[in-house]
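Engineer: here is a sequence with its predicted model. Questions after.
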Amino acid sequence: MTKPLRFLQHYSPTLQDKIRQLQAQGLLGDYITQRYPQHHTIQTDKALYQYSNEIKQTFLRNAPQLDKVHYDNKLGIEHHALGLNTAISRVQGGKLKAKKEIRISSFFKESPTEFLRMIVVHELAHLKERDHDKAFYQLCQHMEPNYHQLEFDCRVYLTWKSEAKA
């Protein structure tokens, strides 16, 4: 019985076997660093907000304004949440105000540029599409044409990083 790949369970057995082979040979890190050699420099919440807002303005001009985007130390691999999109509703005066907030796991501070973009695109897509359905993934692909490959490779990256922690 082969050990399940926690982050890759929904992929084909053939693809999982290829990743297991790389894992057994100790080559997962090489696979990732060869494909994604650049780490980003977006280290502050202010820079993350600006980065996210630029993508939003390019693709989702009519979506609600982002009130806050920040790194969150409480989100991580072990919590099965790498990003969260929330709307906090408050009554102000006689009006109901909803503040849109995106939280990105601090795990992504040390990730390749493409993975940060992928997770930001994912969370921004939730401004328009709440569910992970066909329309949601079409929107993700509109904002990042390589979205599905990046999501897969990010899951390989998570597998590699969680293996290194163990």
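Structural biologist: Perfect, I can see it now. The structure displayed is predicted, hence computed values, not measured ones. Numbers count the residues shown, from 1 in each chain.
Engineer: please make it C-alpha for all contacts and neighbour counts, starting now.
Structural biologist: Noted.
Engineer: now for the nearest residue to Q38 once chain neighbours are set aside: which residues touch it?
Structural biologist: Once flanking residues are discounted, Q38 sits nearest to P112: 5.5 Å by CA to CA, 6 or more residues apart in numbering. Listed by CA atoms under 8 Å, 6 or more residues apart in numbering, the contact set of P112 reads 36-40.
Engineer: dump the residues you listed to TSV, plus distance to Q21, secondary structure and neighbour count.
Structural biologist: Listed next are the contacts of P112 as TSV, based on distance: CA to CA, whole Å; DSSP: H, G, I helix; E, B strand; the rest coil; neighbours: other CA atoms under 10 Å:
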residue	distance to Q21	secondary structure	neighbour count
Y36	20	coil	15
P37	22	coil	13
Q38	25	coil	12
H39	26	strand	16
H40	29	coil	16
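Engineer: distance check, the spatially most central residue of the chain against S162.
Structural biologist: If you average the C-alpha coordinates of the chain and look for the closest C-alpha using CA atoms, centre = their mean, you land on I119, 2.1 Å from that point. With distances taken as CA to CA, to the nearest Å, I119 is found 18 Å from S162.
Engineer: likewise for Y11?
Structural biologist: For Y11, the distance to S162 under the criterion CA to CA works out to 18 Å.
Engineer: show me which of those two is the more surrounded one.
Structural biologist: Applying other CA atoms under 10 Å to Y11 and S162 shows that S162 carries more neighbours, namely 14 against 11.
Engineer: what about the closest residue to that one other than its chain neighbours, how many neighbours?
Structural biologist: Sequence neighbours aside, I77 is the residue nearest to S162 in space, at 7.6 Å (criterion: CA to CA, 6+ apart). Residue neighbour count, defined by other CA under 10 Å, stands at 15 for I77.
Engineer: distance from the chain centre to the helix ranked longest in the chain, please.
Structural biologist: Of all the segments of type helix in the chain, defined by DSSP state H, the longest one is helix 147-165. Taking CA atoms, centre = their mean, to the nearest Å, one finds the center of helix 147-165 at 11 Å from the center of the full chain.
Engineer: adding another structure so you can compare the two:
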Amino acid sequence: MKYLSAYPAPLVAQVRRLMDGGQLAPLLVKRYPTVHAVRTDAALYAYVGELKAAFMRKADPLSRVSYDNRLHVVRHALGTHTTISRVQGTRLKAKREIRIAGLFRDLPTEFLRMIVVHELAHLKEREHDRAFYQLCAHLEPNYGQYEFDLRAYLCHLEAGGATLWSVPRPGLAGAADAGRA
């Protein structure tokens, strides 16, 4: 249970018991029944922009926000915040980018909000310290619970559990039905 390694042993044991008893998946689905509608990079950019405008108006602007399907596997991260410096004439210009793991495309709104808040907090606080997590809690009061539940879900997936939320893809169902006719 590598995703829960920083949590107290009794809490990890409780999650393990829920997983062993087959109760974790139904609990998560009951707690988070619906999936968000933020599917495209443009919609994600707009979603992040709304949160940033509501809480962090004076922070540096974002030049790019996108889903990255390789992120979880390659960097062992669920989201990244990067600053890219480029020379423009005699000036050095910095562009900020946020990339969110493609896994979040098919998860509940709360999990997407949690990772977006995490990456937005990096605009102000670089390190994962007390000030960083206080900012996360300010942006999303339930940040800690959402992060824990997401980590429990990742443990469920790592143990070979089924994906709990699925989103019907437009055009895919019709194509499969047409092949049977």
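Structural biologist: Nice, I can see it. Keep in mind it's a predicted model, so treat the numbers as computed, not measured.
Engineer: picking up where we left off before, could I get the contacts of P112 of structure 1 as a markdown table with distance to F59 of structure 1?
Structural biologist: Formatted as a markdown table, the entries for the contacts of P112 of structure 1 read as follows, by distance: CA to CA, whole Å:
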| residue | distance to F59 of structure 1 |
| --- | --- |
| Y36 | 24 |
| P37 | 26 |
| Q38 | 24 |
| H39 | 24 |
| H40 | 21 |
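Engineer: shared with structure 2, which of those residues?
Structural biologist: Mapping these onto structure 2 (both residues aligned by TM-score structural alignment, their matches' CA atoms under 8 Å) leaves 36-40 still in contact.
Engineer: can you give me the helices for structure 2?
Structural biologist: In structure 2, the helices defined using DSSP H lie at 9-20, 24-31, 41-55, 71-75, 109-121, 130-139, 143-158, 172-180.
Engineer: residues contacting T86 of structure 1?
Structural biologist: T86 of structure 1 sits next to 100-102 when contact means CA under 8 Å, 6+ apart.
Engineer: need the contact list for whichever residue in structure 1 pairs up with A94 of structure 2.
Structural biologist: With TM-score structural alignment as the criterion, the equivalent of A94 of structure 2 in structure 1 is A98. A98 of structure 1 is in contact with 87-90, counting by CA under 8 Å, 6+ apart.
Engineer: the alignment partner in structure 2 of L15 of structure 1 and L18 of structure 2: what is the separation?
Structural biologist: Residue correspondence to structure 2 (TM-score structural alignment): L15 of structure 1 is matched to L11. The gap separating L11 of structure 2 from L18 of structure 2 is 11 Å, by CA to CA.
Engineer: mutual contacts of those two, please.
Structural biologist: With CA under 8 Å, 6+ apart, L11 of structure 2 and L18 have no common neighbours.
Engineer: how much space separates the residue nearest to Q38 of structure 1 from K95 of structure 1?
Structural biologist: With distances taken as CA to CA, P112 of structure 1 is found 42 Å from K95 of structure 1.
Engineer: what does H70 of structure 1 give?
Structural biologist: Going from H70 of structure 1 to K95 of structure 1 by CA to CA gives 26 Å.
Engineer: more neighbours: which of these two?
Structural biologist: Relative neighbour count places H70 above the other of H70 of structure 1 and K95, with 20 against 8, counting by other CA under 10 Å.
Engineer: show me the contacts for that one.
Structural biologist: The contact partners of H70 of structure 1, taken as CA under 8 Å, 6+ apart, are 44-46, 48-49, 102-104.
Engineer: now render the residues you listed as TSV, adding neighbour count and distance to F152 of structure 1.
Structural biologist: As requested, those are exported to TSV (neighbours: other CA atoms under 10 Å; distance: CA to CA, whole Å):
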residue	neighbour count	distance to F152 of structure 1
T44	12	26
D45	16	26
K46	14	28
L48	23	23
Y49	20	25
I102	24	22
R103	24	21
I104	26	18
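Engineer: these: which two are farthest apart?
Structural biologist: Spanning the widest gap among these are T44 and I102, at 14.0 Å by CA to CA.
Engineer: related to what we said a few turns ago, between the contacts of P112 of structure 1, which is closest to L150 of structure 1?
Structural biologist: Distance to L150 of structure 1 across these (CA to CA) is lowest for Y36, with 10.0 Å.
Engineer: quick check: the aligned residue for that closest one in structure 2?
Structural biologist: Y36 of structure 1 maps onto Y32 in structure 2, with residues paired by TM-score structural alignment.
Engineer: fine, thanks again, bye for now.
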